[in-house]
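In: predicted structure and sequence below. I'll ask about it afterward.
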Amino acid sequence: MVLATAIVVLLLGLCLLGGGAWLAWLGGSWYYLIAGLGFLATAALLAKRRRAALWVYALVVAGSLAWALWEVGLDWWQLAPRGDVIALLGLWLLMPWVAGRLRRSAEAPKPSAVSPAGLPLSLAVLASVAVGGYALATGNWGIQGRLPARHDGQALDAGVAPGDWPDYGRTAGGSRYSPLDQITPANVAELQKAWEYHTGDLRGPGDPVETTYEVTPIEIDDTLYLCTPHDIAIALDPVTGKERWRFDPKIEKNGDRQHQTCRGVSYWRSPGVAEGQACRDRIFLPTSDARLIALDAASGQPCPGFGEGGTVNLWAHMPNEQAGFYYSTSPPVVAEGLVVIGGAVNDNVSVHEPSGAIRAYDAETGKLVWNFDAGRPDRTEPLTGDETYTANSPNSWSMLSVDPDLGLVYAPMGNAPPDQFGGDRTPETERFSSSVVALDLETGQVRWVFQTVHHDLWDMDVPAQPQLVDLQRDGRSVPALVQPTKQGEIFVLDRRTGKPLLPVSEEPAPQGAAKGDHAAPTQPVSAISFRPPPLTGRDMWGLTPFDQLACRIAFRRLRYDGRYTPPSTRGSLIYPGNFGAFNWGGVAVDPVRQVIVGMPVQFAFTSRLVPRADDTTNYVSDGKPGLNENYGAPYAADMGPFTSPLGLRVPCHAPPWGTVAGIDLETGEVAWQHRNGTIRDLAPLPLPFGLGVPSLGGPVITAGGLAFASGTLDYYLRAYDVTDGRVLWKARLPAGGQTTPMSYRARDGRQYVLTVAGGHGSTHTKAGDAVIAYALPAS
């Protein structure tokens, strides 16, 4: 047993020595090299059955503990991987079948006795366990505060019944705030499942990897409406979950699509159709084969007076038409008789993508009224004949918002492909990339532009719906827009002018872009910012010292100059990555309390530019459609999450990777921020450790003082106390819940909270098709 132990210690020591020498050569910590020498000395003494092995290893354990405390203090989740294997091995060496068979230089071993030479090692191991236990018991990461209880604001929900949820974000301004207050912190523990419905639409052969449920249903006039990943529209009874109708547009499967999802449908009541007639109330369904379909809300049948047989072809006037390369994944916004819709293109396949044009159609007839083309922003009148929109222009793939009183539509804009190389962009695409654009609702003309990232080289699309709220300032109400971004900023703008209401500064950004490109000298930073602290070697993480060492080496080999490090042929670390601090899930705004609840993510990605020799070879993908190949550009882009080089699905930097936070809109201060979610559904074993995991999908807030969210990568719907962020209730979901919940009051008088558990292909959460509603017990 002693010889076998010596061999194990020798192998571990060689790993530490070799990796530690490499890390030291790269300019990193010398600890691993020194620890490796300690392991080798221990192994040599074990092979000679010398008790001195215990003394040497005691120094390794004690030195490792001291080093770990110096690097990370009493952070349990960073202490544990630094010392877990080392302490356990020390415990093993103290066992009678090892320590009892060791001797001094000349004496014979005494198999039944444990030598006093083990006392220093025993003390070192006990100290490690004690420090770890204390860190685990007292660790309190985050900000422990409270949001104010003031109620001096007013919701922008004129014309919306309090119990309804008729838009993706409940209102056209997208606050995701419900005035319902039946469910409160005092009774939320009694919440129980009211019903569960299964759509029958599941990911299957021929589907893209990112076939996902991201839908938030809407509810109006005693009916729920939703869509599935394959764009099947469904109407449900809000009390029982019973299906009332379904419409299947017969989407052909196409593996060339990057995304196969539907985030929601939109509702509109036609003033030109008499009550009781078909298509007075309409559901607008966007599809992944580039159609916009108007359905009768009562029957689910297409409205024949809209477009051709109820359908508008969104490929009209599009350049570079190719099936699967243009689609609409988000519900349109409807106001003043117009249905306004954007669209998505496959990211970074080539420099010959379709256009990112935004179009407004007559909600009654489907006739094109205006179009906004970022390549020709002043030409908003409908195109005619064989005219086409500007190819490769920034698109608006997320949800739009509208303020009918100001007559403005607000569009979150993506980047002009390719995302990681901007050397060939035009002045027009530079102006509108990664920005919020206010368009005149009647004409489509640009009223203002606010850019959130200059010369975007990181795929930092503006991902979330702009959220409209009236802020109280010096006794007056100021119309504001709240815009969360992938890079962690939350900009608060005057929605009339686009001017910041909370301070925005320009800060120097890293330089040194790839050949043929440049980096912007500065980048905007908001008063509300969830930009993570810059990473260092001590922030690298793993399950053991060995994969942590591998991550430290990987970190040192990458280029990293902080946030906005340009992509490079060497490989750059992008933190936060293009998954975003915030993505399409965005945040929720309580307009009455004037507060925000968000779920920022801190997760790094890598970005390596691969020089292209031609316009056809695949360098970073297999087969079609060639995502991130950037055919026609100088470089392909090899991107991915920054995870363990040892093949483990473990982030290379320390947790938390996902948090939940409450922000005071008056001051811009983060009042509280906590780790959010467990690794139960990420680890090989269902361990309920609350490290804080990424979330995809956003929260909603109710007037009862609760926020609800289900987007974490563990399968739960949670209720948070808006005041201090505590989790007051949670329900286990049958699959990943990467959606945004909603809340409504049904005809039985009860308030319901509804979420969809269908999983997400990109996050590898379990797939499903469940729509689940929760309510307090019926009285």
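Out: Received it, and whenever you're ready, just let me know what you need.

In: going by C-alpha atoms from here, please, whenever you check contacts or count neighbours.
Out: Fine.

In: distance check, the closest residue to Tyr635 other than its chain neighbours against Pro625.
Out: Here the nearest residue to Tyr635 in space, its sequence neighbours aside, is Pro611; by C-alpha to C-alpha, 6 or more residues apart in numbering that works out to 4.5 Å. Separation of Pro611 from Pro625 (C-alpha to C-alpha, to the nearest Å) stands at 19 Å.

In: cool, His764 as well?
Out: When distance is defined by C-alpha to C-alpha, His764 is 21 Å away from Pro625.

In: those two: who's more crowded?
Out: It is Pro625, of His764 and Pro625, that has more neighbours when counted by other C-alpha atoms under 10 Å, with 18 against 13.

In: quick one, what contacts the more buried one?
Out: Contacts for Pro625 (C-alpha atoms under 8 Å, 6 or more residues apart in numbering) come out as Gly255, Asp256, Arg257, Val349.

In: and those residues, which of them are in strands?
Out: Using DSSP state E, no member of the contacts of Pro625 falls within strands.

In: in the stretch 101-250 of the chain, which spans are helices?
Out: For the stretch 101-250 of the chain, applying DSSP state H, counting those that start in this stretch gives helices covering 119-138.

In: what ranges does it have for its strands?
Out: Applying DSSP state E, counting those that start in this stretch to the stretch 101-250 of the chain gives strands spanning 177-178, 192-198, 210-211, 218-220, 223-227, 233-236, 243-247.

In: show residues contacting the second one.
Out: The reference is to strand 192-198. In this structure, residues lying in contact with strand 192-198 by C-alpha under 8 Å, 6+ apart are 239-242, 769-777.

In: which among those residues count as buried?
Out: Val239, Gly241, Asp769, Ala770, Val771, Ile772, Ala773, Tyr774, Ala775, Leu776 (16 or more other C-alpha atoms under 10 Å).

In: structure two is appended below for comparative analysis:
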Amino acid sequence: MPQSPSLLLPRLVSAILLLTGLALAGGGAWLALLGGSWFYLLAGLALLASGALLWRGRAEALVVFALLLLGTLGWAIWEVGLDWWALAPRGGMLVVLGLVLLTPWVTRPLGTRARAGSGLALGLVVLATGVTAGIAMLRDPHAIEGNLPDRRIAAAPDGVPPGEWHAYGRSGLGQRFSPLDQITPQNIARLEVAWQYRTGDTRGQPGEPQETTFEVTPLKIDNRLFLCTPHQAVIALDATTGAEIWRYRPTILNDLALQHLTCRGLSWLSAAEAAAPATPPRPLDPARQADARAAVPNLPIATGGGTPSVDCGARLFMPTADGRVIALDPATGAVCRNFGDGTGQINLWANMPNPRPGGYYSTSPPVVANGVLVIGGTVLDNVSTTEQSGVIRGYDARSGALVWNWDSGAPDTTAPIPPEATYTANSPNAWSILSVDATLGLVYVPLGNQPPDQFGGNRSPAVERFSSSVVALDLTDGSLRWVFQTVHHDLWDYDVPSQPTLVDLTIGGQTVPALVQPTKQGELYVLDRRTGAPLLPVREVPAPQGAAPGDTTAPTQPVSTLSFDPPMLRGRDMWGATLVDQLACRIQLRRLRYEGRYTPPSLQGSIVYPGNFGVFNWGGIAVDPERQIAFTTPAYLAFVSRLIPRENATELYVQGGSPPPGALPALNENFGTPYAVELKPFLSPIGLPCQQPPWGYVAGADLTDGRIAWKHRNGTVRDLTPLPLPFRMGVPDLGGPIMTRGGVAFASGTLDNFVRGYDVTTGAQIWESRLPAGGQATPMTYTGTDNRQYLLVIAGGHGSLGTTAGDYVIAYALPGR
């Protein structure tokens, strides 16, 4: 006989309870066998009992469900306290089911007893749960509240006029601090768009890699802005109006084996520096130049093909994706023919082993000081053991002649390499931004590790000494002054990603020239930049052991006093939209290898936390040299690294069965090693992070004593979910912050499309503006000819992160007077 309509909804709800109970009981039993929490098994059994009773029309179903919900509330508070975003997946699904059970369509068939007794009990528990949720919404247990010190010292000048921005980090010191103070916490709410410019260069062009990104921080010199685009155009704009003045489009070699396609910025040599007597360069060897061009066939020549060229005084330097550095006239955008022996460029393929166009180039601008241009380059991470060299080279910034080369495979020989020789293949490289102290005559280089990242069984002693380190080199001859290693025997892609920040600090009553080095694992090492000795204590802590066969692990790893390293993940830290996918994450946590930070890669799969996305990445930090404080944007995402044994030298193991299109590299195959590697974020079955939020913060630290004064979640999931939900959960940031003397900081790199302003003293967010695309770049600030302070933001998106693509350059200012 057909069922009564009045029983249809109770039976449907009963079926949902039974199915959910089966999932929780089955998964919960598995988790319990793995040594995890028994809660999910017990909750599953309770749901099965409640569902069975409801199917039979018994009012006790509501009582059983009320006891389950009450027990879940107590368990959740015991595990995570009054943390709303941690409580929600534990109780949200059950509260919704509880509300459905209280509807008249469910309770009416159960009789008056359900409405008067069982229903009342369930209603009270649902109400208690709602009150608890309301209280949790008003709290942020992850926040650190406090104030940064207001003291000010007379900081040494950085040589840049107050209203300008002459290098990636404003100066070679890499502070990302402007002495401008027109914009303050009191008037920041009045900021408005002053002008907007579109470059016309967006991702999605044939042959480009997935990670095509608009990451530039423009230079501001006189009243001009200079920037480069992902596809290598160089543009000059009027800094006050945003009008285009000139555009240079270099010819770039086709079919490049690129892992990344970006240009983070340009470098500049002033006319006064260009006119200074040049260091007598090594004579250029035409045969050597020809050999380099032959190694990379058809490499374009900047002055060729009828390209306008001039004799330059001042010049801009542009790194290209095919392995060159081109010198341009800032006035016109013409190529400098008095550079590079008439070619207008430096050929970075000279003496480079294993030539493969696109496999080596500089994604970051060179540093220029004391007449020397110093540049590193990016090498493919996890393709093979036969990649190019990570050599660091110093060139005469006026002629383009090679002055010195520092090769970590031969660190004591820095004289220019003979024409017939090649640099050490597959050595640690410097893909990020360098810093320079012209007074000390030192350039500071953040180094990565030798490819591949997850296997180190064949690394040499020289590689072991310099991998994942910051080194100080003499500007004059490239000789090594000191090295500080941030990770021993790096197996986690914890290369040093950020530009070192140079600042004078008052420590122990003495003013000390310091270097602050952010790392992917969350450390801020504060070192004496003369010697590399720690100014804030660094200790060695025991590290997990047991590397894959053929490899080793370091017994200890360094940890700084000033650290944003997150606590070790536990079962209670697992997250998800519901109890079911949270349970799946707990099972993953138990099945994968995880013994805390520095758990070695393994065949079963290891959790890498912090992941290789990094607590800090190339965006670095901002430092106020007067207040001796840092504004930071730490991010937290766990990854999974699984080694896959290679049975032969050529098979593709992690490419989905087919090679990448065109010339793009087969990433993570690790040809030449025993293992390919599968790398992915640590996600739930429905694609949410397995670790609970927050995933991104802003934080302020006192650099003189290592104290973290405040820390607040930052950013929303508005652009990360199908619905534009403005939940302020704290999302990762990729792109650096800046600070100003006006007491405000700005950052635009969160994975939602906003630029935000903050009160530096308290960390409070005091302004935001919606961007038309992802802002994964470091902003900058300057003064226009109208005497207004401008905030400049790049909004172009990031290919790998999937943020909104665009080509926007946006300037904000206070309303005109």
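Out: Looks like it arrived, so ask away. Here the structure is a predicted model, which means the values were calculated and not measured.

In: can you calculate the TM-score here?
Out: Scored by TM-score structural alignment, normalised by the length of structure 1, the superposition of the two chains gives a TM-score of 0.97; 768 aligned residues with a C-alpha RMSD of 1.4 Å.

In: now for the residue nearest to Tyr635 of structure 1, how many residues are close by?
Out: Residues lying near Pro611 of structure 1 (other C-alpha under 10 Å) number 13.

In: that one -> structure 2?
Out: Superposed on structure 2 with TM-score structural alignment, Pro611 of structure 1 falls opposite Pro645.

In: give the contact list for that match.
Out: Taking C-alpha under 8 Å, 6+ apart, we find Pro645 of structure 2 in contact with Leu603, Pro674, Tyr675, Ala676.

In: at 10 Å instead, please
Out: Under the criterion of C-alpha atoms under 10 Å, 6 or more residues apart in numbering, the contact list for Pro645 of structure 2 reads Leu603, Tyr653, Thr673, Pro674, Tyr675, Ala676, Val677.

In: got those residues as a markdown table, with secondary structure columns?
Out: Putting the contacts of Pro645 of structure 2 into a markdown table (DSSP: H, G, I helix; E, B strand; the rest coil) gives the following:
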| residue | secondary structure |
| --- | --- |
| Leu603 | coil |
| Tyr653 | coil |
| Thr673 | coil |
| Pro674 | coil |
| Tyr675 | strand |
| Ala676 | strand |
| Val677 | strand |
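
In: from Ala236 of structure 2, how far out is the closest residue to Gln232 of structure 2 other than its chain neighbours?
Out: Once flanking residues are discounted, Gln232 of structure 2 sits nearest to Thr320: 6.4 Å by C-alpha to C-alpha, 6+ apart. Remark: distance between Thr320 of structure 2 and Ala236 of structure 2 (C-alpha to C-alpha) = 17 Å.

In: do Gln557 of structure 2 as well
Out: 46 Å.

In: these two: which is more packed in?
Out: Counted by other C-alpha under 10 Å, Gln557 of structure 2 and Ala236 do not tie: Ala236 has more neighbours, with 24 against 20.

In: I'd guessed that one sits against Thr229; true?
Out: No: between Ala236 of structure 2 and Thr229 no contact is recorded; they are 11.5 Å apart, counting by C-alpha atoms under 10 Å.

In: mind checking what Trp406 of structure 2 lines up with in structure 1?
Out: Superposed on structure 1 with TM-score structural alignment, Trp406 of structure 2 falls opposite Phe372.

In: go on, Ser469 of structure 2?
Out: For Ser469 of structure 2, the aligned position in structure 1 is Ser435, judged by TM-score structural alignment.

In: which residue packs closest to its match, ignoring adjacent ones?
Out: Closest residue in space to Ser435 of structure 1, ignoring its immediate chain neighbours: Gln451 at 4.0 Å, by C-alpha to C-alpha, 6+ apart.

In: contacting residues for the one you found?
Out: The contact partners of Gln451 of structure 1, by C-alpha under 10 Å, 6+ apart, come to 412-413, 430-437, 462, 498, 523-524.

In: in a markdown table: these, plus distance to Phe579 of structure 1 and secondary structure.
Out: Output for these, formatted as a markdown table (distance: C-alpha to C-alpha, whole Å; DSSP: H, G, I helix; E, B strand; the rest coil):
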| residue | distance to Phe579 of structure 1 | secondary structure |
| --- | --- | --- |
| Pro412 | 16 | strand |
| Met413 | 16 | coil |
| Glu430 | 22 | helix |
| Arg431 | 23 | helix |
| Phe432 | 21 | helix |
| Ser433 | 17 | coil |
| Ser434 | 15 | coil |
| Ser435 | 17 | strand |
| Val436 | 19 | strand |
| Val437 | 22 | strand |
| Val462 | 12 | coil |
| Gly498 | 26 | coil |
| Gln523 | 19 | strand |
| Pro524 | 19 | strand |
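
In: neighbour-wise, give me the winner out of those.
Out: If you count neighbours using other C-alpha under 10 Å, the busiest of the contacts of Gln451 of structure 1 is Ser433, which has 33 neighbours.

In: ok, Glu678 of structure 2 touching Val654?
Out: Yes: proximity of Glu678 of structure 2 to Val654 meets the contact threshold set by C-alpha under 10 Å, at 6.4 Å.

In: hang on, isn't Arg608 of structure 1 packed against Thr569?
Out: Yes: using C-alpha under 10 Å, Arg608 of structure 1 makes contact with Thr569 at a distance of 5.3 Å.

In: more crowded one of those two?
Out: With neighbours defined as other C-alpha under 10 Å, Arg608 of structure 1 and Thr569 compare such that Arg608 has more, 23 against 19.

In: what helices or strands is the strand of greatest length in structure 2 leaning on?
Out: Secondary structure of structure 2 per DSSP E: the longest strand is strand 510-518. Helices and strands in packing contact with strand 510-518 of structure 2 are listed as strand 442-446, strand 501-507, strand 524-528; criterion 3 or more C-alpha pairs under 10 Å, 6 or more residues apart in numbering; DSSP states H and E.

In: repeat the analysis, applying 7 Å as the threshold.
Out: On a contact count with 3 or more C-alpha pairs under 7 Å, 6 or more residues apart in numbering; DSSP states H and E, strand 510-518 of structure 2 meets strand 501-507, strand 524-528.
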